[in-house]
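Undergrad: Pasting the sequence and the predicted model now:
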Amino acid sequence: MLHLQGVSKSYGTHRVLDDVGFTVAPGRLTGFVGGNGAGKTTTMRIVLGVLGRDAGEVMLDGAPVTAADRRRFGYMPEERGLYPKMKVLEHIVYLARLHGFTKPDATARGAALLERLGLGERVGDNIETLSLGNQQRAQIAAALVHDPQVLILDEPFSGLDPLAVDVVAGVLQERAAAGVAVLFSSHQLDVVERLCDDLVIIAAGTIRAAGPRDALWAQHTQRRFELVTTGDAGWLRTEPGIEVLDFAAGSALFAADSDAAAQRVLRRAVAEGEVHGFTPQHPSLAEIYKEVIQ
């Protein structure tokens, strides 16, 4: 388990991280979201030891992270970091060998990973000839080839088309299912919402929310429900503790200030007519994000 506690960082008088703390658990995908300049990349670089910190701790399984621990980390930076003149498979094999794998093992691992990422037909091409999206896939392969215990990815879905997003997402889910702790940042909130088990939201260098996705939904948003009925649901507008958000023939979306109010609506709907649906509605990650950074 990767854990940050009280991490702070300043450049002169400008404080870019202030008491940052959160956990990235094994077997879970943690989405790290925030606007440009919020502190995501700085936080990741501190975890990796690329940047120093002014205060706080970065711990792995309860002990301070060491250089040996970081050799078991996989990192994909937002910037392109591959050698453009090297062939795709050659490059991935080279990186695996740096981690101690034999050439046959490194070649087998690299070829299998590139095939899984949809680059099987491009293994003999130079990196510089690949599209930006395929270069992104190659960078992900570079971060994964040594089977890291902790995986840190800065904007892994940038530049990918929808099909490539699905491929990369599937690979990350497989790694998490195998017990890897995965932290990834992204501005694509719909992708984060679909993938993540846990969320960390940062703004102006401070953590505004962190925890399991479902818990954050419950903590930071209204209780919302969709009611589908054969009866006239106009009475919803006069129910205490209820705010009607959308209304159409046969259905209504409403917010309730308590579970008791929602259950009262359900009982009345059953009394008024046939109920075809009564479903909790989760807000989008974009709505949660806007709420917690304000």
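TA: Alright, I've got the coordinates. Numbering: from 1, shown residues only.
Undergrad: From now on I want contacts and neighbour counts done on CA atoms only, so please keep to that.
TA: Will do.
Undergrad: Surely Trp235 is within a strand?
TA: No - counting by DSSP: H, G, I helix; E, B strand; the rest coil, Trp235 is not part of a strand but helix.
Undergrad: And it, how close does it get to Ile242?
TA: Look at Trp235 and Ile242: by C-alpha to C-alpha, to the nearest Å, they are 11 Å apart.
Undergrad: These two: which has the busier surroundings?
TA: Residue environment comparison for Trp235 versus Ile242 gives the larger neighbour count to Ile242, 19 against 11, counting by other C-alpha atoms under 10 Å.
Undergrad: In the stretch 151-294 of the chain, mark out all the helices, start to finish.
TA: 162-177, 189-195, 213-220, 259-272, 285-293 (DSSP state H, counting those that start in this stretch).
Undergrad: Those into CSV, with extra columns for mean neighbour count?
TA: Conversion of the helices of the stretch 151-294 of the chain to CSV gives the following (neighbours: other C-alpha atoms under 10 Å):
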stretch, mean neighbour count
helix 162-177, 17
helix 189-195, 16
helix 213-220, 14
helix 259-272, 15
helix 285-293, 15
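Undergrad: Ok, which of the ones you listed comes nearest Gln136?
TA: helix 162-177 (9.8 Å; C-alpha to C-alpha).
Undergrad: and that closest one, what does it pack onto?
TA: For helix 162-177, the contact count by 3 or more C-alpha pairs under 8 Å, 6 or more residues apart in numbering; DSSP states H and E identifies strand 29-33, strand 181-185 as packing neighbours.
Undergrad: 10 Å instead?
TA: The elements that helix 162-177 packs onto, with contact taken as 3 or more C-alpha pairs under 10 Å, 6 or more residues apart in numbering; DSSP states H and E, are strand 29-33, helix 103-116, helix 132-144, strand 150-154, strand 181-185, helix 189-195.
Undergrad: Below is an additional structure, to be compared with the one above:
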Amino acid sequence: MEVVLSVEGLEKSFKNRKIIEGISFEVRKGEIMAILGPNGAGKSTTIRSIMGILYPDEGVVKFHNHKEGQIPRNKIGYLPEERGLYRNVKVMDMILYLAELKDYPVKKAKERTLHYLKKLGLEGKEKVSVEELSKGMAQKVQFIGSIIHEPELLILDEPFSGLDPVSQEVFKNEIKELARNGTAILLSSHQMNMVEEICDRLFMIHRGQKVIDGTLTDVKNEYANFKCTIRGENELALLKQLPRVSRVEQKDGLAIIHLAQDVIIPNWLRQLPESLSIQELSIDRISLHEIFIDIATDQHTVKEGAAINA
């Protein structure tokens, strides 16, 4: 796929403290890439460097075929984590103003605004002022403002924050449709379930450095070993003696048994002893949320010393 955004060797320090170091990645046309990391990891600094809000100490940001450092504002859409609509302005006027800033035709912007207001459940709200909207409604308006000019690259910082489950589903489907239509999307979110559902690639930063860079499949294959959950009264010593077990968590009759990498599940199940008490049993891979927590808290229980580069 065609590379829309290329980030090479970004570094930034504040007061002699290095915030990001050697950050490099690409976002391709029609791809949804998640940039992840705990608070303070360097995500916002990276995004602001891409947007030209901050200037990195080292490194290069390239967009499409433009010269190094040239960021065409009319080709990029940005939904910041800190929402910033003018509260006393009517919805239609607000969106048209944002379109005008991107040199987008007014007539076309008005047509697209009415289309998206209806699509996102805000039909008839075009003459309502922003301050009369709920937080979720205002977020939908700002989302429309970020895509009204048909950007080739869309940067979304915590797009699901403050939305109810129904609105989250609407946003998720719209983001996926934008990608299907060729928009390159860079998404930052702490909601790992949503990231796991919609993103093609993951780039995770920890303490300003890359720790994961690869497709969701790559990450799952590398980190997401199987775990078996058993409900039943069993001695911890018995559970630890089961074959190919890396660690066991047990509480109130529920045991979570983390299995070693490359375990063949049917073979493993056949090796369970008859003495094992099983009221319920389920097997699945660990979630992206669990991987995130493991890396962000330096537990190193998922996979010691692992790093994804794909």
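TA: It's in. All values derive from a computational prediction rather than experimental measurement.
Undergrad: How alike are these chains, TM-score-wise?
TA: The TM-score (TM-score structural alignment, normalised by the length of structure 1) is 0.83; 283 aligned residues with a C-alpha RMSD of 3.1 Å.
Undergrad: Distance to Val150 of structure 1 added to the helices of the stretch 151-294 of structure 1, as TSV?
TA: Rendered in TSV, the data for these read as follows (distance: least, C-alpha to C-alpha, whole Å):
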stretch	distance to Val150 of structure 1
helix 162-177	10
helix 189-195	17
helix 213-220	20
helix 259-272	39
helix 285-293	25
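Undergrad: Nearest to Leu48 of structure 1, out of those helices?
TA: Smallest distance to Leu48 of structure 1 across the helices of the stretch 151-294 of structure 1 (C-alpha to C-alpha): 19.2 Å, for helix 162-177.
Undergrad: That closest one maps to which residues in structure 2?
TA: Counting by TM-score structural alignment, helix 162-177 of structure 1 pairs with residues 165-180 of structure 2.
Undergrad: mean shift between that stretch and structure 1?
TA: On superposition with structure 1, the average gap between stretch 165-180 of structure 2 and its aligned counterparts reaches 0.9 Å (mean C-alpha distance after the TM-score superposition for structure 1).
Undergrad: just checking, Val16 of structure 1 touches Thr43?
TA: Yes - checked against C-alpha atoms under 10 Å, the pair Val16 of structure 1 and Thr43 is within contact range at 9.4 Å.
Undergrad: Structure 1: which residue goes with Lys125 of structure 2?
TA: In the superposition onto structure 1, Lys125 of structure 2 corresponds to Arg122 when matched by TM-score structural alignment.
Undergrad: separation between the residue nearest to that match when sequence neighbours are not counted and Asn134 of structure 1?
TA: Residue nearest to Arg122 of structure 1 in three dimensions, not counting chain neighbours: Val88, with 7.0 Å by C-alpha to C-alpha, 6 or more residues apart in numbering. As defined by C-alpha to C-alpha, Val88 of structure 1 lies at a distance of 10 Å from Asn134 of structure 1.
Undergrad: who touches both of these two?
TA: In the contact map built from C-alpha atoms under 10 Å, 6 or more residues apart in numbering, the residues linked to both Val88 of structure 1 and Asn134 are 119, 122, 127.
Undergrad: Can you give me the neighbour number for Val60 of structure 2?
TA: 19.
Undergrad: Map Leu114 of structure 2 onto structure 1.
TA: Alignment note (TM-score structural alignment): Leu114 of structure 2 maps to Ala111 of structure 1.
Undergrad: quick one: contacts for that match?
TA: By C-alpha under 10 Å, 6+ apart, Ala111 of structure 1 lies in contact with 88-90, 92-93, 105, 117, 119-120, 123, 141, 145.
Undergrad: how far away is Pro165 of structure 2 from Glu152 of structure 2?
TA: Note on Pro165 of structure 2: its distance to Glu152 of structure 2, by C-alpha to C-alpha, is 28 Å.
Undergrad: now the spatially closest residue to Thr229 of structure 1 that is not a sequence neighbour: how far from Ala176 of structure 1?
TA: Taking C-alpha to C-alpha, 6+ apart, and ignoring the residues beside it in sequence, Thr229 of structure 1 has Val275 as its nearest neighbour in space, at 4.4 Å. To Ala176 of structure 1, Val275 of structure 1 is 40 Å away according to C-alpha to C-alpha.
Undergrad: re the thing from before, tell me how far the match of Lys125 of structure 2 lies from Leu245 of structure 1.
TA: With the distance defined as C-alpha to C-alpha, Arg122 of structure 1 ends up 50 Å from Leu245 of structure 1.
Undergrad: Please apply the same query to Ala252 of structure 1.
TA: Using C-alpha to C-alpha, which is the criterion applied here, Ala252 of structure 1 is 8 Å from Leu245 of structure 1.
Undergrad: Now list whatever residues contact both of the two.
TA: Common contacts of Ala252 of structure 1 and Leu245, defined by C-alpha under 10 Å, 6+ apart, comprise 225-226.
Undergrad: Contacts only, for the counterpart of Leu288 of structure 2 in structure 1.
TA: Matched across to structure 1, Leu288 of structure 2 falls on Leu285, judged by TM-score structural alignment. Applying C-alpha under 10 Å, 6+ apart, we find Leu285 of structure 1 in contact with 33, 189-194, 199, 213, 216-217, 291.
Undergrad: Closest to Asp257 of structure 1 out of these?
TA: After measuring the contacts of Leu285 of structure 1 against Asp257 of structure 1 - C-alpha to C-alpha - the closest member comes out as Trp217, at 14.6 Å.
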